[in-house]
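**Q** All I have is the shape, not the residue letters:
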């Protein structure tokens, strides 16, 4: 009789398993659309039983809402971390926009489904999507207020909504224009934001000499 001990497979932790399920579910929803996908199909793609999916998420609605909620948190983390490393206000705008569009590249089909099929996905999805916008508003509005301190709060709020809407539309437009990269989109939005505030900013924040990768005033990236 051999004294060898059978090798045991390390069980995946609940958190790791949930992360794996959300990764695959997000991909399946993006590929096929929320309505067309069944829990059976997702379970098969995940390599787990359907009861396990229900144990983690309760329903298909719960699964898609969990996937969207996770993306919301990751988007906020990516954009806020990028802006925190900025050297000046224009660099902050540039870094935030670049992080946003790079993140959208990684989740483009998921966001397209949310923005283009609002009547198909679960009702709570619209609330999570709006929470995502409010998170981005919480990053953008204080920056605009600092750039243009004489602008009334209601105008700052309005400009913030304009920028958020423009970012979403540009992200969707890029789906049919793959030649427009994330850096291109970030440059367009940085120019749009900065030029739109030019009359309010005045001499308080003259366009600085850009750092590495930040567009110059003529639109060309700095090397």
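**A** Received, thanks. This one's a predicted model, so the numbers in the text were calculated from it and none came from an experiment.

**Q** Could you use CA atoms for every contact and neighbour count after this?
**A** OK.

**Q** what's the spacing between the most centrally placed residue in the chain and residue 107?
**A** Nearest to the mean C-alpha position of the chain, by Cα atoms, centre = their mean, lies residue 75 at 3.9 Å. As judged by Cα to Cα, to the nearest Å, residue 75 and residue 107 stand 10 Å apart.

**Q** swap in residue 160?
**A** Distance from residue 160 to residue 107, by Cα to Cα: 23 Å.

**Q** higher neighbour count, those two?
**A** residue 160 (23 against 16; other Cα atoms under 10 Å).

**Q** dump the residue contacts of the more buried one.
**A** 137, 140, 141, 144 (Cα atoms under 8 Å, 6 or more residues apart in numbering).

**Q** same thing with residue 183?
**A** 98, 101.

**Q** Would you mind measuring from it to residue 56?
**A** 37 Å.

**Q** Could you do residue 85 as well?
**A** From residue 85 to residue 56 the distance is 36 Å (Cα to Cα).

**Q** The two - which one has more neighbours?
**A** Neighbour count, other Cα under 10 Å: between residue 85 and residue 56, residue 56 has more, with 15 against 12.

**Q** count of residues packed around the nearest residue to the more buried one once chain neighbours are set aside?
**A** Nearest non-adjacent residue to residue 56, counting by Cα to Cα, 6 or more residues apart in numbering: residue 18, 7.1 Å away. The tally of other residues near residue 18 (other Cα under 10 Å) stands at 15.

**Q** right, and residue 126 touches residue 117 too?
**A** No: if you go by Cα atoms under 8 Å, residue 126 and residue 117 don't touch, sitting 10.4 Å apart.

**Q** So these two - more neighbours on which side?
**A** The neighbour count for residue 126 versus residue 117, taken as other Cα under 10 Å, is higher for residue 126 (16 against 13).

**Q** My guess is residue 118 contacts residue 126. True?
**A** Yes: in this structure residue 118 lies within contact range of residue 126 using Cα under 8 Å: 7.1 Å.

**Q** Put this next to the first one:
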């Protein structure tokens, strides 16, 4: 866009667009330099903005990490929902899709989820957010698995808590190179199937 004197003007980002840009930059920093390098000052520099703008959006490094954690999780949850809401499946196929999509979400983040989680380790805020996200996955797993289970809903939800714990452990092992994505998904699918019998 050109002004009257011929100078080029750039469109100012809305608050939501700026926040999205900052979270994208933050994930790039974590991916390239590690979570320890992610500070509000470094984020501002990499995003090409002033420090006060970064502070206005997040306030503290802890808040930035939590928002990044939520953002990564939202992408994973959306991918999982999308995979699970297409077509009708039998129980074995449902377990396979649920397991492979869940594990792939972790593989797709290249370890950022675990790195950000580790940077937040021990914080009360992280525990509250983690519990909120876990509850969301329990609801999703229970809704997807209920048509294939005769268990009462509360029992099914308790089993889903255990299954998600197993999925987390397998994902973590995969990120650390202890097993392949295919091995983790296959093991998780077997646990889902045996966990509902």
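**A** In hand now; what should we look at? Values in this document were obtained by computation on a predicted structure and should not be read as measured data.

**Q** And the TM-score between them?
**A** Once superposed, chain against chain, the TM-score is 0.82 (TM-score structural alignment, normalised by the length of the second structure); 192 aligned residues with a Cα RMSD of 2.6 Å.

**Q** follow-up on the earlier one: which outside residues touch the strand or helix carrying the residue nearest to the centre of the first structure?
**A** Under the criterion of DSSP states H and E, residue 75 of the first structure resides in helix 60-84. Applying Cα under 8 Å, 6+ apart, the set of residues contacting helix 60-84 of the first structure from outside is 22-23, 25-26, 29, 34, 38-39, 57, 91-93, 95-97, 99-100, 103, 121-122, 124-125, 128-129, 131-132, 135-136, 139.

**Q** From these, list the buried ones, please.
**A** Buried members of the contacts of helix 60-84 of the first structure, counted by 16 or more other Cα atoms under 10 Å: 22, 25-26, 29, 34, 39, 57, 91-93, 95-97, 99-100, 103, 121-122, 125, 128-129, 132, 135-136, 139.

**Q** Stretch 155-165 of the second structure vs the first structure - mean distance after superposition?
**A** Following superposition, stretch 155-165 of the second structure is found to deviate from the first structure by 1.5 Å on average (mean Cα distance after the TM-score superposition for the first structure).

**Q** sorry, back to before: out of the contacts of residue 160 of the first structure, list just those in helices.
**A** Using DSSP state H, the members of the contacts of residue 160 of the first structure that fall in helices are 137, 140, 141, 144.

**Q** Pull the number of nearby residues for the third one.
**A** Read that as residue 141 of the first structure. 20.

**Q** That one against residue 158, yeah?
**A** No: applying Cα under 8 Å, one finds residue 141 of the first structure not in contact with residue 158, separated by 9.3 Å.

**Q** Next, show the common contact partners of those two.
**A** Between them, residue 141 of the first structure and residue 158 share no contacting residue, judged by Cα under 8 Å, 6+ apart.

**Q** Can you find the partner of residue 101 of the first structure in the second structure?
**A** Counting by TM-score structural alignment, residue 101 of the first structure lines up with residue 103 in the second structure.

**Q** which helices and strands does the host helix or strand of its match pack with?
**A** In this structure, residue 103 of the second structure is located in helix 91-108 according to DSSP H and E. Here helix 91-108 of the second structure touches helix 61-84, helix 124-145, helix 153-175, helix 181-195, going by 3 or more Cα pairs under 8 Å, 6 or more residues apart in numbering; DSSP states H and E.

**Q** Mind giving me the packing neighbours of the following helix or strand past that helix?
**A** Next helix or strand after helix 91-108 of the second structure toward the C-terminus (DSSP H and E): helix 112-119. With contacts taken as 3+ Cα pairs under 8 Å, 6+ apart, helix 112-119 of the second structure sits against helix 15-33, helix 61-84.

**Q** Compile these into CSV and extend it with columns for distance to residue 47 of the second structure.
**A** Converted to CSV, those look like this (distance: least, Cα to Cα, whole Å):
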stretch, distance to residue 47 of the second structure
helix 15-33, 6
helix 61-84, 14
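
**Q** Of the ones you listed, which is nearest residue 6 of the second structure?
**A** helix 15-33 (26.2 Å; Cα to Cα).

**Q** what's the offset of that closest one from the middle of its chain?
**A** Centroid displacement of helix 15-33 of the second structure relative to its chain, using Cα atoms, centre = their mean, to the nearest Å, is 14 Å.

**Q** how much does the following helix or strand past it stray from the first structure?
**A** Where DSSP H and E defines the elements, the next helix or strand beyond helix 15-33 of the second structure is helix 40-47. Taken against the first structure, helix 40-47 of the second structure registers an average deviation of 1.9 Å after superposition, with mean Cα distance after the TM-score superposition for the first structure.
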